[in-house]
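> Sharing a model prediction with you, sequence too.
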Amino acid sequence: MFNLTISTVLARAIALLLGFSVHEAAHAWVAYRLGDDTAARQGRLTLNPLAHLDPLGAIMALVAMIGWARPVPVNPWRLRYGPRVGGALVAAAGPFSNLLMAAVVAIPWRLGLFDGAPKLVLTVAWTFVALNVALFLFNLIPLAPLDGISVLSGAVGRETAARLTPLYTYGPQILLVLILIGYVAPQLNILGKTLFPAMNWLVGLLLGY
């Protein structure tokens, strides 16, 4: 994880720069389309990475593969379909934009257009697909502050959604504990044992191996 080379850092930087920027811009765009211009008024309806990147989050993502961008501000009460369903649509836009970006690079890979390309290009392309798949899967975990909890709340009925309140309240603490466990007790790495097989399967499906 910490064994970095120039090509690895470059590949991660490109993937994360685009991955974070498109992810957050997708939130802002869907919110705007659903009637909330809060993010647009704050300059977040853009693909400009400077509008979305958090310096510490970007450094952590490059070095430790655990990072974050600046959250997009959303007023859920202004959203068409209401805060629960409208909020779910806004939340889903982020991770699914990452899946779309992974597919956009995977298609020419599957078609053989990268055959014979320099090793650096192959590294960047593979890393781009893998990290965007990782962002897709990780952000769908149903724990606040990740998108998955809002997506789940919008997908279930009102009564069931109300029962998810503890995942909003204690989600950040639970997520932090799960991440730390992965570092201090790898044999108990619940996140890794769940996400890595899913990530490997989806990357393999997209790239054809």
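Structure received.

> all contacts plus neighbour counts: C-alpha atoms, from now on.
OK.

> Most remote residue from the middle of this structure, which is it?
residue 116 (30.3 Å; Cα atoms, centre = their mean).

> Am I right that that one falls within a helix?
No: applying DSSP: H, G, I helix; E, B strand; the rest coil, one finds residue 116 to be coil, outside a helix.

> In the chain, mark out all the helices, start to finish.
Along the chain, counting by DSSP state H, helices occupy 6-33, 38-41, 55-64, 82-110, 119-139, 147-155, 158-162, 165-169, 171-184, 190-207.

> Quick check: which of these is nearest to residue 73?
Among these, helix 38-41 comes nearest to residue 73, with 5.5 Å by Cα to Cα.

> contact partners of that closest one?
The contact list for helix 38-41 (Cα atoms under 8 Å, 6 or more residues apart in numbering) reads 28, 29, 31, 32, 45, 72, 73, 74, 75.

> let's bring in a second one:
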Amino acid sequence: MAYDRPGEPLVLGVPRAAFRPSPVFLALVALLVTSGVMAWHRFGNVRLDVFLFVVSGWLVSLCLHEYAHAVVAYRAGDRDIAHRGYLTLNPFKYTHPLLSIALPVLVVLLGGIGLPGGAVWVDRHAIPGRLRHTLVSLAGPATNVLFTLLLVAALRLGLAGGGGSGEFWAGLALLAFLQLTASVLNLLPVPGLDGGNMIQPWLNPQWRRMYDLFAPYGFIVLFALLWNPRIGGAFFGAIFAIADALGLPPDLYAAGLDLIRFWQG
């Protein structure tokens, strides 16, 4: 076994520490569990409990979304991604902490939208084959889809079995709704977002150059379009239809959105 420094083994030339979950991520998981228990038992200020539960849950899912991108890219050939810290699940390693963490949380609080957040830089030149590039981009949204299904299943089983507080289930319903919006948004074929990046390798050179030209602005354009009443209304109409099909109670996730705005009452 190879070693980088005395006592530290290497995995494919990378220190094993590059694969360990960071203290920041572990603290977020601890906050998620603690606030969830507090909301379950209605301990203290339950609105604050739900706020912490939803925000920490959203940040944990964001970390796992980006980790999925990173680990698939690593397996596909980008070994340097481990040196950039993306395999430690540390959100502060993302390329734009303000856009990756602060803005998505703000949009969650104000608009109840699971906006795509964190960004990991992948060395596309180190990954051979168009299919692998598509799989790297697909990995993140697939994580959101999985979270959506798991949270909806937990919600339906929990409500059928009883127990816990109504505030806890409202927070869980809101988390499921946020994952659903993130799943749909990330799969849209918008330049610069995961859905667009999935198809980019398959474009002809001329269309690929146009794509690369618009990719840096795709996030901003999407954000602006969602605030347009007609476009935003159509988008949320589709989201509500999918939520209904999954059996996600609209009154419950609406109550969760009201609860996390604890400063309003």
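Yep, it's here. Note that the structure is predicted; figures quoted are calculated from it, not measured.

> Out of the contacts of helix 38-41 of the first structure, which is nearest to residue 12 of the first structure?
Using Cα to Cα, residue 72 is the member of the contacts of helix 38-41 of the first structure that lies nearest residue 12 of the first structure, at 22.4 Å.

> nearest to residue 49 of the first structure, of the helices of the first structure?
helix 6-33 (5.2 Å).

> buried residues in that closest one?
The neighbour-count check on helix 6-33 of the first structure (16 or more other Cα atoms under 10 Å) flags 10-13, 15-32 as buried.

> So which elements touch it?
helix 38-41, helix 55-64, helix 82-110, helix 119-139 (3 or more Cα pairs under 8 Å, 6 or more residues apart in numbering; DSSP states H and E).

> can you tell which of those helices is closest to residue 158 of the first structure?
In terms of Cα to Cα, the element of these nearest to residue 158 of the first structure is helix 82-110, at 8.4 Å.

> and the angle from the closest one to helix 190-207?
Using axes from the mean of the first three to the mean of the last three Cα atoms, to 10 degrees, the direction of helix 82-110 of the first structure lies 50 degrees away from that of helix 190-207.

> From the contact counts, what lies against helix 82-110 of the first structure?
helix 6-33, helix 119-139, helix 147-155, helix 190-207.

> Quick one: these as a markdown table, columns for distance to residue 56 of the first structure too.
Compiled in a markdown table, these are given as follows (distance: least, Cα to Cα, whole Å):
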| stretch | distance to residue 56 of the first structure |
| --- | --- |
| helix 6-33 | 13 |
| helix 119-139 | 17 |
| helix 147-155 | 20 |
| helix 190-207 | 22 |
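
> which one of those lies closest to residue 85 of the first structure?
Residue 85 of the first structure lies closest to helix 147-155 among these, at 4.5 Å (Cα to Cα).

> Report the contact partners of residue 126 of the second structure.
Contacts for residue 126 of the second structure (Cα under 8 Å, 6+ apart) come out as 77, 78.

> give me that answer again for 10 Å
73, 74, 76, 77, 78, 79, 80 (Cα atoms under 10 Å, 6 or more residues apart in numbering).

> Show me which pair in these is furthest apart.
76 and 80, at 11.5 Å, using Cα to Cα across these.

> rewinding a little: doesn't residue 122 make contact with the residue farthest from the centre of the first structure?
Yes: shown here, residue 116 of the first structure and residue 122 form a contact pair, counting by Cα atoms under 10 Å, at 9.1 Å.

> And for the equivalent of residue 85 of the second structure over in the first structure, the neighbour number?
Counting by TM-score structural alignment, residue 85 of the second structure lines up with residue 43 in the first structure. Neighbour count for residue 43 of the first structure, taken as other Cα atoms under 10 Å: 15.

> and residue 245 of the second structure, how many neighbours?
Count around residue 245 of the second structure with other Cα under 10 Å applied: 9.

> Aligned counterpart of it in the first structure, please.
Applying TM-score structural alignment, one finds that residue 245 of the second structure aligns to residue 205 in the first structure.

> Would you mind measuring from that match to residue 107 of the first structure?
11 Å (Cα to Cα, to the nearest Å).

> swap in residue 37 of the first structure?
On the measure of Cα to Cα, residue 37 of the first structure and residue 107 of the first structure end up 34 Å apart.

> Among those two, which residue is more densely surrounded?
More neighbours surround residue 37 than the other of residue 37 of the first structure and residue 107, with 22 against 14 (other Cα under 10 Å).

> which residues sit in contact with that one?
Applying Cα under 10 Å, 6+ apart, we find residue 37 of the first structure in contact with 28, 29, 30, 31, 43, 44, 45, 73, 74, 75, 78, 79.

> my guess is the fourth one meets residue 91, correct?
Yes: between residue 31 of the first structure and residue 91 a contact is recorded at 9.1 Å, counting by Cα under 10 Å.

> just to revisit the earlier point, which stretch among the helices and strands packed on helix 6-33 of the first structure comes nearest residue 184 of the first structure?
Of all these, helix 55-64 comes closest under Cα to Cα, at 14.0 Å.

> And stretch 148-159 of the second structure, what's buried?
148, 151, 152, 154, 155, 156.
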